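K.L.:
Sequence and predicted structure are below.
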Amino acid sequence: METDVRTRATRREWLGLAVIVLPCLLVSMDLSVLFYALPALSADLAPTSSQLLWILDLYGFVLAGFLITMGTLGDRIGRRKVLLAGAAVFGVASVVAAYSTSTEMLIAARGLLGIGGATLAPSTLALIRTMFHDPGQRQIAVSVWTLGFAGGALLGPIAGGVLLEHFWWGSVFLLNVPVMVLLLVLGPLLLPEFRNPDRARFDLAGAALSLATILPMIYGVKKIAADGFAWGHLGSIAIGLAFGALFLRRMRLAEHPMIDISLFRRVQFSGAVVTATITFVLLAGLGLFISQYLQLVLGFGPLKAALWNLPSMAGMVLGIAVATSLSARLRPAIIVAAGLVLAAVAYGLLAQVGTETGLAWVVASQVVLALGIGGVVAIATDLVLATAPKNRAGAAAAVSETANEFGGAIGIAVLGSVAAAIYRAELPADVPGPARETLGAAHQIAASMPVELGQALITAARASFVSGMQWVVWLCAAVSVLVAVFVAAVLWKVPATTERAE
């Protein structure tokens, strides 16, 4: 059980941090590790197009929906207990997914992976609050945790590509098993247990309302991103918002609410959540464009395109390290605002890409962006964790992670829609209808046309895609500057880590 006495972490806590960062890496990797496995998976299981979308999206869908429930459950019954239970579910589900013999079996396994992943993210972050009492050491620990999640997103496609060079499609899931076994063995030895000393009863009605809020909203946003705007998708979002109003009402009136909504009255908490959410909106859209640009404009294969993302990892490490070292002396508002301005510069660099000579601009922009955003996310996450009461850290971490998931989904939907509209508007009027939808569709149509006509279509489609991307990244640059101003105004009074009281 955690005490109120501030103590510096020992070797045991730092070893414990290493144990909990590994599953964070895998939770993030599982969002993208299947991308390269789709051709082999489709040949083996023969899923329909709808089933294929569920295989891809169900993991992230369930993960986002259960974050708040699992974070609160960890506060109630024990963070280590929930973490280890989630690790067991994640490991078993990984084996089931790897050896699935039917599409339905794989979809069910992806759902179980989402439930297991939803326990890992908030529990690991909340345990950092339990293990590291010193603000400076906790900031370092949160930075390492942030790097684990960011690294997983970058390494997922690469790891999947390498494994598929030598093994069957299910091997991408077996990466999870040894790490989860390691967590189950070392977790009880290195990780402390913590549960809310109030012993409050778990709010089942609140958990049901949180799921009824998040799941329809995430579903609606993801469908808009995939299929465009439709009344049914907007209706799903509206249903989620209606349940969200009921959820907030219960949080105000319940004796033991899942989330202390009074936290949002503290600018340190709400400002950090808003900043991180908008940051993920911009990042998600950018990732979507860069992937398509490298493959469909420059003509790189999937693995080669993924490998060109690796330089940004160095930028992320450096950005997090610099932000963490400066956090002891500078106010978080200064560090976060500077990171957002650097992100705006990165978006400006990406706006210089052309249809043939954009690789250097893409790599430079990704490195600069990672340098700025790494510090933004690490500092914002620490602010959320530091503001929340220690007995509610799991719920606070879940709110932060849920907001980030929403940000990513909204970024793909909104920015993708803006770019698609510009793409269609700038294409010549005689371009065939299907080719007006996406650059990928234009490539498919061109393959069935005579060579000269097909090449003309590809040239026009690439020019329109690049134009749409340039407009969107300039928009991202402007929003980043506006958020930097917001941060400077809202978080200015929050002191550096060395001046904060626990």
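P.N.:
Arrived safely.
K.L.:
can we go C-alpha only for contacts and neighbour counts from here?
P.N.:
Will do.
K.L.:
Burial check on residue 70, number of neighbours?
P.N.:
Look at residue 70: counted by other C-alpha atoms under 10 Å, it has 29 neighbours.
K.L.:
Is it in a helix, a strand, or coil?
P.N.:
Here residue 70 takes the helix state, with states given by DSSP: H, G, I helix; E, B strand; the rest coil.
K.L.:
List the contacts of it.
P.N.:
When contacts are counted by C-alpha atoms under 8 Å, 6 or more residues apart in numbering, residue 70 touches 82, 118-119, 122-123, 398.
K.L.:
cool, residue 364 as well?
P.N.:
Under the criterion of C-alpha under 8 Å, 6+ apart, the neighbours of residue 364 are 346, 349.
K.L.:
State the distance from it to residue 459.
P.N.:
The spacing between residue 364 and residue 459, counted by C-alpha to C-alpha, to the nearest Å, is 25 Å.
K.L.:
these two touch, right, residue 86 and residue 113?
P.N.:
No: with contact taken as C-alpha atoms under 8 Å, residue 86 and residue 113 are classed as non-touching, separated by 9.0 Å.
K.L.:
Now do residue 431: how many residues are near it, please.
P.N.:
Residue 431 has 15 neighbouring residues, counting by other C-alpha under 10 Å.
K.L.:
wait, I meant residue 99
P.N.:
By the measure other C-alpha under 10 Å, the count of residues near residue 99 is 16.
K.L.:
out of everything not next to it in sequence, what's closest to it?
P.N.:
Nearest residue to residue 99 in three dimensions, chain neighbours excluded: residue 170, at 6.2 Å (C-alpha to C-alpha, 6 or more residues apart in numbering).
K.L.:
what separates that neighbour from residue 274, distance-wise?
P.N.:
Using C-alpha to C-alpha, one obtains 38 Å as the distance from residue 170 to residue 274.
K.L.:
In terms of neighbours, single out the busier of the two.
P.N.:
Neighbours around residue 170 and residue 274, counted as other C-alpha under 10 Å, are more numerous at residue 170. The numbers are 23 against 18.
K.L.:
Which residues are in contact with that one?
P.N.:
97-100.
K.L.:
most surrounded residue in those?
P.N.:
Among those, the one with the most neighbours (other C-alpha under 10 Å) is residue 97, at 26 neighbours.
K.L.:
isn't it right up against residue 109?
P.N.:
Yes: in this structure, residue 97 is within contact of residue 109 by C-alpha under 8 Å, at 5.2 Å.
K.L.:
want to compare, so here's the second one:
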Amino acid sequence: MDLTVLHLAVPEISAVLHPTSSQLLWIIDVYGFMVAGLLITMGTLGDRIGRRRLLLIGGSAFGIVSVIAAFAPTAEMLILCRALLGIAGATLAPSTLSLIFNMFRDPRQRSVAVGVWVGAFSAGGAIGPLFGGVLLEHFWWGSVFLLAVPAMVLLLVLGPKVLPEFKDPNAGRLDLLGAAQSVLTMIALVFAMKQIAQDGVSVSALVALAIGVATGVLFVRRQLSRPDPMLDLRLFRLGAFRTALTVNVIGVFVAFGYFLFIAQYFQLVLGMSPLQAGIAMAPSGIGFIVGSQLAPRIVRVVRPAYLIGGGMTVAAAGLAMLTQASVNDGPALAVAASLLISLGLAPVFGITTELIVGSAPPEQAGAASGLSETGAELGGALGISILGSLSIAIYRGDLTDLPVGLSPEASESVRDTLGGAVAVADSLPEQLATAVVDAARDAFVHGVHLTAGIVAVAALVLAAISAVKLRHIPAGDLPGHE
């Protein structure tokens, strides 16, 4: 919910805080990168101190920082708050998922529970735009962050009463150096990628890339040499584990990549209000809920390979539809495309999550859950960053010749983001404003077309890989081990 409402708030954030295109991407995806960098650490920490305890600590921090983020006065402050939310958020998914794998040992019950878990994320995605749209209609952009506060309060009240505590009784000490290496690896690699995407190859980007690669190598070597590693790399010897993790990462890459564009398309291209955009995005969230709840039943009679492959093919069809969206269309085509994408992707996430976490021994459920969610968060953050950077490059390339009459400062704002272009147009004469907005919208839609096409091809490749690599797993209850 927190992520989807942020997408709706992007236009107003652009107009009020005036972030650069790079800052805007950081506002959106620094949360995901911090989560991705810390999920393995938080998963192993939960195994050691207790998964319920870690969940409650993270929930408290998430609620407090959400309030601070709601009143952030600058783009830099909002980026910092989003990073802190990422640290707190890293405790939530691995704690809840590992609790599920300990509470439900019966395979069929576990499948249903994981489906409900995925459905809960989907419900947040569906509810977020509706609630966020209502708030943005009547309040400032920061109000969307306050949506998380009641949920965290509810967790703190009910969690101690209804959740059992689980921990690994034989867990060793937390590897602080390994934790630092994993975070530094993620941040350095992401920084390098963003710098190269925005400004081309530079000394700072190459230095960051070298630091990220070197630290990553040290992290892997450290994990292989320790008797109680944070991340048991022997799990990667399992073929189903490797394939499921790959499918999960790229599937989330596809989902988050397109989702970044769809909220802006509804508001900034089609001119819909935040509430109207939220309503238009609701069918997508409902599709996720339906797909995630049907998957445990379908997988009893259909091989996981074919269900995953078929789902990715359906998602590719929806992405292909997005390549036909235009500036002058109504929302129907984009809504239908989003629904197809959601219906296709929803079964994929639940099945791959079961394969990933089910491959680990019960005492390592937290670490495996952390790895599963690390892959998901990394895929989402990379989808936002890579596809967002590609879209910005296309957008800027199409706006090399702006209408005559713009000041240098206004021209720079127009080229920075579509939200910036719309904000600049509000202060221009009508004819010039129309020309600027039309050019910016055409450039933005061109970027959507190309990125949706690229992601559609990636989805089809993933469908083929899944059908081949997972075909040995029969229909029925998903196996825990190969």
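P.N.:
Right, received. Where do you want to start? What you see is a predicted model; the values in this text were computed from it and never measured.
K.L.:
quick one: the residue nearest to residue 99 of structure 1 from residue 483 of structure 1, how far?
P.N.:
Distance of residue 170 of structure 1 to residue 483 of structure 1, computed by C-alpha to C-alpha: 42 Å.
K.L.:
before we move on, what about residue 85 of structure 1?
P.N.:
Taking C-alpha to C-alpha as the measure, residue 85 of structure 1 falls 38 Å from residue 483 of structure 1.
K.L.:
Which one's more surrounded, these two?
P.N.:
Using other C-alpha under 10 Å as the criterion, residue 85 of structure 1 and residue 483 rank with residue 483 on top: 20 against 16.
K.L.:
corresponding residue for the more buried one in structure 2?
P.N.:
Applying TM-score structural alignment, one finds that residue 483 of structure 1 aligns to residue 462 in structure 2.
K.L.:
What strand or helix carries the residue most central in space within structure 1?
P.N.:
Nearest to the geometric centre of structure 1 sits residue 405, at 5.4 Å (C-alpha atoms, centre = their mean). With elements delineated by DSSP states H and E, residue 405 of structure 1 resides in helix 393-426, which encompasses its position.
K.L.:
what comes up buried for that helix?
P.N.:
Neighbour-count burial for helix 393-426 of structure 1 flags 393-417, 419-420, 422-424, 426 (criterion: 16 or more other C-alpha atoms under 10 Å).
K.L.:
Might you report the residue contacts of the closest residue to residue 367 of structure 1 other than its chain neighbours?
P.N.:
With sequence-adjacent residues excluded and distances taken as C-alpha to C-alpha, 6+ apart, residue 367 of structure 1 is closest to residue 312, at 4.2 Å. Taking C-alpha under 8 Å, 6+ apart, we find residue 312 of structure 1 in contact with 363, 366-371.
K.L.:
Determine which two of those are furthest apart.
P.N.:
Longest distance between any two of the contacts of residue 312 of structure 1 is 12.3 Å, between 363 and 371; criterion C-alpha to C-alpha.
K.L.:
neighbour-wise, which of those two wins?
P.N.:
Each of residue 363 of structure 1 and residue 371 had its neighbours counted (other C-alpha under 10 Å), and the higher figure belongs to residue 371 (28 against 20).
K.L.:
Please say which position in structure 2 residue 324 of structure 1 maps to.
P.N.:
Residue 324 of structure 1 maps onto residue 296 of structure 2 when the alignment is built from TM-score structural alignment.
K.L.:
Tell me who's in contact with that match.
P.N.:
Residue 296 of structure 2 sits next to 108, 111-112, 115, 351 when contact means C-alpha under 8 Å, 6+ apart.
K.L.:
now structure 1: which of the residues you listed match?
P.N.:
Among the contacts of residue 296 of structure 2, the ones still in contact in structure 1 (both residues aligned by TM-score structural alignment, their matches' C-alpha atoms under 8 Å) are 111-112, 115, 351.
K.L.:
for these, which one is nearest residue 231 of structure 2?
P.N.:
If you rank those by distance to residue 231 of structure 2 using C-alpha to C-alpha, residue 351 comes first, at 21.6 Å.
K.L.:
residues near the aligned partner of the closest one in structure 1, how many?
P.N.:
In structure 1, the residue paired with residue 351 of structure 2 according to TM-score structural alignment is residue 379. In terms of burial, residue 379 of structure 1 registers 27 neighbours under the definition other C-alpha under 10 Å.
K.L.:
Where does residue 379 of structure 1 fall, secondary structure wise?
P.N.:
For residue 379 of structure 1, the element it lies in under DSSP H and E is helix 359-387.
K.L.:
Residue 224 of structure 1 now?
P.N.:
In the assignment (DSSP H and E), residue 224 of structure 1 maps to helix 204-227.
K.L.:
Who are the packing partners of that helix?
P.N.:
When contacts are defined as 3 or more C-alpha pairs under 8 Å, 6 or more residues apart in numbering; DSSP states H and E, helix 204-227 of structure 1 packs onto helix 49-77, helix 231-253, helix 393-426.
K.L.:
can those go into a markdown table with extra columns for distance to residue 191 of structure 1?
P.N.:
Formatted as a markdown table, these follow (distance: least, C-alpha to C-alpha, whole Å):
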| stretch | distance to residue 191 of structure 1 |
| --- | --- |
| helix 49-77 | 14 |
| helix 231-253 | 30 |
| helix 393-426 | 15 |
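K.L.:
what about those helices, which gets the closest to residue 183 of structure 1?
P.N.:
Smallest distance to residue 183 of structure 1 across these (C-alpha to C-alpha): 16.6 Å, for helix 49-77.
K.L.:
With structure 2 overlaid, how far apart is that closest one on average?
P.N.:
If you overlay the two and look at helix 49-77 of structure 1, the average distance to its match in structure 2 is 3.7 Å (mean C-alpha distance after the TM-score superposition for structure 1).
K.L.:
Just the buried residues of that helix, please?
P.N.:
Neighbour-count burial for helix 49-77 of structure 1 [16+ other C-alpha under 10 Å]: 52, 54-77.
K.L.:
do the same with stretch 254-264 of structure 1
P.N.:
Using 16+ other C-alpha under 10 Å as the test for burial, stretch 254-264 of structure 1 gives 256-260, 263.
K.L.:
So which of the residues you listed belong to strands?
P.N.:
By the criterion of DSSP state E, membership of the buried residues of stretch 254-264 of structure 1 in strands covers no residue at all.
K.L.:
Out of those, which is nearest to residue 479 of structure 1?
P.N.:
Proximity of these to residue 479 of structure 1 (C-alpha to C-alpha) peaks at residue 263, which lies at 25.6 Å.
K.L.:
what lines up against that closest one once you look at structure 2?
P.N.:
Aligned counterpart of residue 263 of structure 1 in structure 2: residue 235 (TM-score structural alignment).
K.L.:
Now that that match has come up, it's in contact with residue 359, right?
P.N.:
Yes: look at residue 235 of structure 2 against residue 359 with C-alpha under 8 Å: they come within range, at 7.3 Å.
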